[in-house]
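Q: here's my sequence, what's the structure:
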Amino acid sequence: MKHDERPDWQPTWRKPVGIIVLLVALTLYAVAIASASSIIGQWHVLLQTLVYIVLGVAWLLPLRRFLIWMETGRWG
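A: A predicted model of the protein is given here:
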């Protein structure tokens, strides 16, 4: 084991901080989407459905790399 590596059993600060950042970011994202609902609500129902499906899945795109960072400290 190198000097700067931690054993697998030692906790790191990344997990609790990552969980807090994730919760705050998802809350802000949900508030932003909810505030845009007055505009989106005026569109055709099929377009609304498509937009909400895309926005509902879009937050998952950066999640994998973020979870890898929480676990390993690397971004990929």
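
Q: please make it C-alpha for all contacts and neighbour counts, starting now.
A: Noted.

Q: the residue nearest the centre of the chain and Leu23: what is the separation?
A: Of all residues in the chain, the one closest to the mean position by C-alpha atoms, centre = their mean is Leu63, 4.8 Å from it. Computed as C-alpha to C-alpha, to the nearest Å, the Leu63 to Leu23 distance reads 12 Å.

Q: to compare against the first, here's the next sequence to fold:
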Amino acid sequence: MPVRLKKFIGIVLIVALVMLYALLATTIATLTLAQSPWWVHFLYFLLSGVLWVVPAMLIIKWMAGPVQKNRP
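A: Modelled structure (predicted):
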């Protein structure tokens, strides 16, 4: 697969991941944390704000994978 295509697919996947993850995390927080104290909100958003990095790292690792060199 060409490097440019791989990077384009990776960028589209990361943007989609961030948008869907933010919507899901906010929906869960709205439905479950309505009567919780401030520190529960803080911990939830701290953890959910960092958790999206794991799948994004996997996508970036795939994007930066081994480059196939053209052999003569």
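
Q: superposed, how do the two chains score by TM?
A: Here the superposed chains carry a TM-score of 0.74, computed using TM-score structural alignment, normalised by the length of structure 2; 65 aligned residues with a C-alpha RMSD of 2.0 Å.

Q: what's the match for the residue nearest to the centre of structure 1 in structure 2?
A: Under the alignment (TM-score structural alignment), Leu63 of structure 1 maps onto Ala56 of structure 2.

Q: contacts only, for that match.
A: Neighbouring residues of Ala56 of structure 2 by C-alpha atoms under 8 Å, 6 or more residues apart in numbering: 14, 17.

Q: that one: helix or strand, and which one exactly?
A: Using DSSP states H and E, the element containing Ala56 of structure 2 is helix 53-63.

Q: now that helix: buried residues?
A: Across helix 53-63 of structure 2, burial judged by 16 or more other C-alpha atoms under 10 Å covers 56, 59-60, 63.

Q: secondary structure element for the alignment partner in structure 2 of Gly18 of structure 1?
A: Alignment note: Gly18 of structure 1 maps to Gly10 in structure 2; criterion TM-score structural alignment. Assigned by DSSP H and E, Gly10 of structure 2 belongs to helix 3-32.
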